[in-house]
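**Q** sequence-free structure coming up:
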């Protein structure tokens, strides 16, 4: 049985945007879609606040309405909707174990102010065993305005870290580009060792040699995947500087940004995902896929 694209929904605009994105992704990958609504009981001795009460009301009919709407948009898509009682982070992480990917929504206000990522989102990204895609509320740049002609597919952007084994991350990026018939832009950000900055003449020569070496390392890492996905148009770059800055620049008009998260043997802190992933998640306007590896 095919592993589904799982989407966490709670009636918020961000989660509805995630459901739309997840449905399109499920169609592209020919996978079923699983909508998941988690409800955590809130013990109280008086009337609950407006937030939990609104969520409770939505849980009574919202998932079915959302399912009906998505079935109208995608008649051939296999859609299920599940209501699960439990802490949202635990419910989402459990669902990710049996999913091809998990999609959740985020609220954002732009690159300068950043996304508003709650504790549930951050903890889910840090612990989920499947790739987690965070989708910003609002119309996706992949979807043209009503009546507009669809343009060429937007690129998929991969942030490549050669310091760790990352075949899962590279493979996810190539497959995502392939199902979209989209180009893949690979960004490897690096910095030369500090001692190469001393002695100008030698530094220039060593810098050129190091840059050539980095570009060659990128080509070697990508070569097996190019052979596996020959139809994917590839543009790779090894650039000096902070990787997150280069990724955010490349992601300005991207369909999806793919980054890695190193698995840890010890249980990490709820929001510990690495500084590059943290920066990209808080400032990227495009959807971001965080792929566990290692």
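**A** Here it is on my side, so go on. Quick caveat, the model's predicted, so the values are computed rather than measured.
**Q** Could you use CA atoms for every contact and neighbour count after this?
**A** Noted.
**Q** Can you name the helix or strand that residue 129 falls in?
**A** Using DSSP states H and E, residue 129 sits in no helix or strand.
**Q** Look at it and say how many residues are nearby.
**A** 22 (other C-alpha atoms under 10 Å).
**Q** would you list every one of the helices in the stretch 51-200 of the chain?
**A** If DSSP state H, counting those that start in this stretch is used as the criterion, the helices of the stretch 51-200 of the chain fall at 88-96, 119-127, 167-180, 200-228.
**Q** Tell me which of those helices sits nearest to residue 27.
**A** helix 167-180 (9.8 Å; C-alpha to C-alpha).
**Q** For stretch 22-35, list every residue counted as buried.
**A** 22-27, 29-35 (16 or more other C-alpha atoms under 10 Å).
**Q** again with stretch 93-112
**A** In stretch 93-112, counting by 16+ other C-alpha under 10 Å, buried: 93-96, 98-108.
**Q** ok, now stretch 238-257?
**A** For stretch 238-257, a neighbour-count test (16+ other C-alpha under 10 Å) marks 238-239, 243-244, 246-248, 250-251, 253-257 as buried.
**Q** returning to what we had before: may I ask which two of the buried residues of stretch 93-112 are separated the most?
**A** The span of the buried residues of stretch 93-112, defined through C-alpha to C-alpha, is set by 98 and 108 at 28.6 Å.
**Q** Out of the buried residues of stretch 238-257, list just those in helices.
**A** Counted as lying in helices by DSSP state H, out of the buried residues of stretch 238-257, are 243, 244, 246, 247, 248, 250.
**Q** Next, the contact list for residue 23, please.
**A** 5, 33, 70, 74, 77 (C-alpha atoms under 8 Å, 6 or more residues apart in numbering).
**Q** Just to check, residue 97 is in contact with residue 128?
**A** Yes. In this structure, residue 97 is within contact of residue 128 by C-alpha atoms under 8 Å, at 7.4 Å.
**Q** one step back: could I get the helices of the stretch 51-200 of the chain as a markdown table with distance to residue 59?
**A** What follows is the helices of the stretch 51-200 of the chain, written out as a markdown table (distance: least, C-alpha to C-alpha, whole Å):
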| stretch | distance to residue 59 |
| --- | --- |
| helix 88-96 | 14 |
| helix 119-127 | 18 |
| helix 167-180 | 32 |
| helix 200-228 | 43 |
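**Q** out of those, nearest to residue 281?
**A** Closest of the helices of the stretch 51-200 of the chain to residue 281 is helix 119-127, at 9.3 Å (criterion: C-alpha to C-alpha).
**Q** got the angle between that closest one and helix 88-96?
**A** If you take axes from the mean of the first three to the mean of the last three C-alpha atoms, to 10 degrees, helix 119-127 sits at 40 degrees to helix 88-96.
**Q** in helix 119-127, what counts as buried?
**A** 120, 121, 122, 123, 124, 125, 126, 127.
**Q** got another, please set it beside the one above:
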């Protein structure tokens, strides 16, 4: 695998914001930035072939102009560009396989155009095991001091009842790079039968919450020992995980969530919590694949 950050560009405001975020991430990691555009160039039946040539020239000009702007803002950043002829989801997933991370634009709920969070963006997330970061146009695309990310804390959502090492590894490493605090959230639901009486006893509720918090702290111990410089704020709360993450992450620099790797083509490849966070969170969202 090449050490580089890849970013998809389709001309939208969301994808432009994604390229700026990716440039800052590449600087943070000390790796090159790879800008890509993927599109099927073949002209539809009945349309003249030159239509494809016009689109191809437009894509190359867009890539070159964006790369030049990033080089001007970040002289120390190495940037290269490439345009692909093929289905965007498949091509971008292939690009992701050769990168540390791929960054795409996201318009959030209801979008189906381009490779913002719609059919293509979701397909890339499902198709690659590399980290995928989705960035909104509202994310500040202007260069920050020293060309770095804004000084904002990170948030990671974990389910401690399932393996979450890959998600925590990414979150702790990213927080260490940024020298910022890491908020860790584990949201849990009460057992169905408990809700018929015992759950309404504040003593029982407090005991359950204390038990969940203790379990979360146990999970975090080895990571805190590995990353002693990362300040950790851990919270275990009763509630819907997606709602909690979206609310807590409104001012975060990055929200980190996971998705289980599914070998079968049947069934959901992106869980409901991650799906909801991707569609509704305002902050950039990193999706980490794990077993």
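**A** Noted; the coordinates are in hand. These numbers come from a predicted model, not from an experiment.
**Q** Give me the TM-score for this pair.
**A** Once superposed, the chains reach a TM-score of 0.88 (TM-score structural alignment, normalised by the length of structure 2), with 282 aligned residues with a C-alpha RMSD of 2.6 Å.
**Q** circling back: can you tell me which of the buried residues of stretch 22-35 of structure 1 lies nearest to residue 197 of structure 1?
**A** residue 25 (45.8 Å).
**Q** Tell me how far the nearest residue to the closest one once chain neighbours are set aside lies from residue 90 of structure 1.
**A** Nearest non-adjacent residue to residue 25 of structure 1, counting by C-alpha to C-alpha, 6 or more residues apart in numbering: residue 5, 7.7 Å away. According to C-alpha to C-alpha, to the nearest Å, residue 5 of structure 1 stands 17 Å off from residue 90 of structure 1.
**Q** the more surrounded of the two?
**A** A side-by-side neighbour count of residue 5 of structure 1 and residue 90, using other C-alpha under 10 Å, places residue 5 first with 28 against 16.
**Q** What's the more buried one aligned with over in structure 2?
**A** By TM-score structural alignment, residue 5 of structure 1 lines up with residue 5 in structure 2.
**Q** Wait, that match touches residue 22, no?
**A** Yes. With contacts counted by C-alpha under 8 Å, residue 5 of structure 2 reaches residue 22, the gap being 6.6 Å.
**Q** anything in contact with each of the two?
**A** With C-alpha under 8 Å, 6+ apart, residue 5 of structure 2 and residue 22 have common neighbours 33, 103.
**Q** Work out the gap between the host helix or strand of residue 14 of structure 2 and the centre of the chain.
**A** Taking DSSP H and E as the criterion, residue 14 of structure 2 maps to helix 13-29. Distance, stretch centre to chain centre, for helix 13-29 of structure 2: 12 Å (C-alpha atoms, centre = their mean, to the nearest Å).
**Q** same for the helix or strand that it is followed by, what does it pack against?
**A** Heading C-terminal from helix 13-29 of structure 2, the first helix or strand you meet, by DSSP H and E, is strand 33-39. With contacts taken as 3 or more C-alpha pairs under 8 Å, 6 or more residues apart in numbering; DSSP states H and E, strand 33-39 of structure 2 sits against strand 5-8, helix 13-29, helix 50-73, strand 79-85, helix 88-97.
**Q** I'd like these written out as JSON lines, with distance to residue 278 of structure 2 added.
**A** JSON lines is the format used below for these (distance: least, C-alpha to C-alpha, whole Å):
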{"stretch": "strand 5-8", "distance to residue 278 of structure 2": "17"}
{"stretch": "helix 13-29", "distance to residue 278 of structure 2": "14"}
{"stretch": "helix 50-73", "distance to residue 278 of structure 2": "26"}
{"stretch": "strand 79-85", "distance to residue 278 of structure 2": "26"}
{"stretch": "helix 88-97", "distance to residue 278 of structure 2": "17"}
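**Q** Let me know which of those is tucked in deepest.
**A** Mean neighbour count (mean count of other C-alpha atoms under 10 Å) peaks for strand 5-8 among these, with a mean of 29.
**Q** Give me the mean distance between that strand and structure 1.
**A** With mean C-alpha distance after the TM-score superposition for structure 1, strand 5-8 of structure 2 departs from structure 1 by a mean of 0.8 Å once superposed.
**Q** ok, residues contacting that strand?
**A** Residues contacting strand 5-8 of structure 2 (C-alpha under 8 Å, 6+ apart): 15, 18-19, 22-23, 25-26, 31-38, 92, 95-96, 99-105, 115.
**Q** helix, strand or coil for the aligned partner of residue 264 of structure 2 in structure 1?
**A** Residue correspondence to structure 1 (TM-score structural alignment): residue 264 of structure 2 is matched to residue 266. Secondary structure state of residue 266 of structure 1, per DSSP: H, G, I helix; E, B strand; the rest coil, is coil.
**Q** Any idea how many residues pack against residue 266 of structure 1?
**A** 6.
**Q** same deal with residue 279 of structure 1?
**A** 18.
**Q** Which residue, neighbours along the chain excluded, lies closest to it?
**A** residue 244 (6.4 Å).
**Q** Now do stretch 243-263 of structure 1: distance to the chain's middle.
**A** With C-alpha atoms, centre = their mean, you get 9 Å for stretch 243-263 of structure 1.
**Q** circling back: format the buried residues of helix 119-127 of structure 1 as a markdown table; extra columns: distance to residue 191 of structure 1.
**A** Shown next, in a markdown table, are these (distance: C-alpha to C-alpha, whole Å):
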| residue | distance to residue 191 of structure 1 |
| --- | --- |
| 120 | 33 |
| 121 | 31 |
| 122 | 28 |
| 123 | 30 |
| 124 | 31 |
| 125 | 27 |
| 126 | 26 |
| 127 | 29 |
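**Q** which one among those gets closest to residue 262 of structure 1?
**A** Ranked by distance to residue 262 of structure 1 (C-alpha to C-alpha), these are led by residue 126 at 9.3 Å.
**Q** so that closest one touches residue 271, yeah?
**A** Yes. Under the criterion of C-alpha under 8 Å, residue 126 of structure 1 makes contact with residue 271 at 6.1 Å.
**Q** Look up the closest residue to the aligned partner of residue 239 of structure 1 in structure 2, ignoring the ones flanking it.
**A** Aligning on TM-score structural alignment places residue 239 of structure 1 opposite residue 237 in structure 2. The spatially closest residue to residue 237 of structure 2, leaving aside those adjacent along the chain, is residue 187, at 4.9 Å (C-alpha to C-alpha, 6+ apart).
**Q** separation between the one you found and residue 282 of structure 2?
**A** Applying C-alpha to C-alpha to residue 187 of structure 2 and residue 282 of structure 2 gives a distance of 20 Å.
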